[in-house]
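This is the structure alone, sequence omitted:
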């Protein structure tokens, strides 16, 4: 009883600090800025603006199905050409409020959103997190990192590591040369732009051998970027690679 009482007393300063901070800087909705109960949350008005990805979905690539399907059924794309990764999951469809949330985090210096966004990703990729030995972000080239000042994928990876207890290695992958913006490029153009651009950091290579890796990125579009990372990871000895992103582009023709 004495230890329990001491534990409760020791928690009081932290609670007071939290209450004081909330009085000065109230927690805000990640999307609209409305006051919410806790940091890293969405208000009741913004929640319906996001299209969350949930069952039924392809058990391999995570693409949501528009109609109920038998358990374990793969989408047409995975049946035609099975991916080299084990599983891919995303929390949100990239569009509407989901797109706004990604861009706010990625391009508006809203690094404070990382924890709340990682919570959304952790729910979508719970099984992937459980099976992971290492959490690895998609890398930025040092020039783009210098201009942007942070790697959004690394922030998400570190937040997921704190939440799950799994180690994150932000510099395991390296982008050797700057690549053009992939927006507007087709699948083959993206692959050519990324050819030879990503490798495993030589000083981290031994950490990878025989490990199951969870690759983290902000958006899954065509899979070109994650594919370049995947090839580097598998060539360096990773036994399995799963992919977890905040959002993914969903094309109706692929569902």
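All right, it came through fine. Since the model is a prediction, treat every value here as computed from it, not as a measurement.

Only C-alpha atoms from now on, for both contacts and neighbour counts.
Fine.

what ranges do the strands span in the stretch 51-200 of the chain?
88-93, 134-137, 173-175, 198-200 (DSSP state E, counting those that start in this stretch).

could you dump the ones you listed to CSV with mean neighbour count and distance to residue 223?
Formatted as CSV, the strands of the stretch 51-200 of the chain follow (neighbours: other C-alpha atoms under 10 Å; distance: least, C-alpha to C-alpha, whole Å):
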stretch, mean neighbour count, distance to residue 223
strand 88-93, 26, 10
strand 134-137, 26, 14
strand 173-175, 21, 16
strand 198-200, 22, 14
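
Centre-most residue in the chain?
residue 245 (3.4 Å; C-alpha atoms, centre = their mean).

Next, that one: secondary structure please.
strand (DSSP: H, G, I helix; E, B strand; the rest coil).

of the strands of the stretch 51-200 of the chain, which approaches residue 54 most closely?
Closest to residue 54 of the strands of the stretch 51-200 of the chain is strand 88-93 (C-alpha to C-alpha; 8.1 Å).

Put this next to the previous one:
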């Protein structure tokens, strides 16, 4: 039956819809044009850096300038070109199929940070935005990462008690001010993170303000440490 279905509906590239050999993947051209992060990157935010990876943690200027409340961070790709199109198709295009491949890319990017006691959790949406969008793309990604890494998953570890303005077009300082105190640990889930390492997952990291709010909430609730993972990282100057 599977072979019959493939003959009628052959697998398509997640980006351009060209025929491919396996499901939930990219064609050769789209893979080449997708800015996956590889090589040396900032150990706290995943920003690609010039130079060779010699196995010693290095940090970008932004992370040196503004100390992060999390331990380590990674991103699967840059939020540019085909990377941006892939993220937007998941976030606003109801392309839930993208989440399956994205979880594979995220699990690979997260490999240097993973610890056996980690609990994986998404950055939450406010309930009004969730009602409009119908799903939280970060929760789809975090669930996939947890499944592929064998780590515990808590989709409602964090909550967003108040709605915040859109961050599009806002500068770094305004982003941090908008999100200050905007996230909190669910009171019924607090016991799950006490003394454990939390891996927070989101679709895009720009200034790091959202991860900052989430990491601070986790640490205040008793998490031993926090690391962060984004599908895409906005490059400086983008």
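In hand now; what should we look at? Note that this is a predicted model, so its numbers are computed, not measured.

Any chance of the strands of the stretch 51-200 of the first structure in CSV with distance to residue 34 of the first structure as columns?
Output for the strands of the stretch 51-200 of the first structure, formatted as CSV (distance: least, C-alpha to C-alpha, whole Å):
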stretch, distance to residue 34 of the first structure
strand 88-93, 21
strand 134-137, 30
strand 173-175, 37
strand 198-200, 40
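
of all those strands, which lies closest to residue 40 of the first structure?
strand 88-93 (14.9 Å).

The closest one vs the second structure, average distance?
Here strand 88-93 of the first structure is compared with the second structure after superposition; its mean distance to the aligned residues, by mean C-alpha distance after the TM-score superposition for the first structure, is 0.5 Å.

And the strands of the stretch 51-200 of the first structure: which comes nearest residue 106 of the first structure?
It is, among the strands of the stretch 51-200 of the first structure and with distance given as C-alpha to C-alpha, strand 134-137, at 14.1 Å.

Which stretch of the second structure lines up against the closest one?
Counting by TM-score structural alignment, strand 134-137 of the first structure pairs with residues 119-122 of the second structure.

again with stretch 26-38 of the first structure
Against the second structure, stretch 26-38 of the first structure falls on residues 10-22 (TM-score structural alignment).

Return the set of buried residues in the matching stretch.
10, 11, 12, 13, 14, 15, 20 (16 or more other C-alpha atoms under 10 Å).

about what we covered before: would you mind finding the match for the residue nearest to the centre of the first structure in the second structure?
Match for residue 245 of the first structure (TM-score structural alignment): residue 230.

just residue 152 of the first structure next, same as before
Under the alignment by TM-score structural alignment, residue 152 of the first structure pairs with residue 137 in the second structure.

Count the neighbours of residue 86 of the second structure for me.
By the measure other C-alpha atoms under 10 Å, the count of residues near residue 86 of the second structure is 22.

That one reaches residue 97, doesn't it?
No. With contact defined as C-alpha atoms under 8 Å, residue 86 of the second structure does not reach residue 97; the gap is 10.8 Å.

Return every residue with contacts to both of those two.
Common contact partners of residue 86 of the second structure and residue 97 (C-alpha atoms under 8 Å, 6 or more residues apart in numbering): residue 14.

gap between the residue nearest to the centre of the first structure and residue 24 of the first structure?
Remark: distance between residue 245 of the first structure and residue 24 of the first structure (C-alpha to C-alpha, to the nearest Å) = 33 Å.

Thanks a lot, see you next time.
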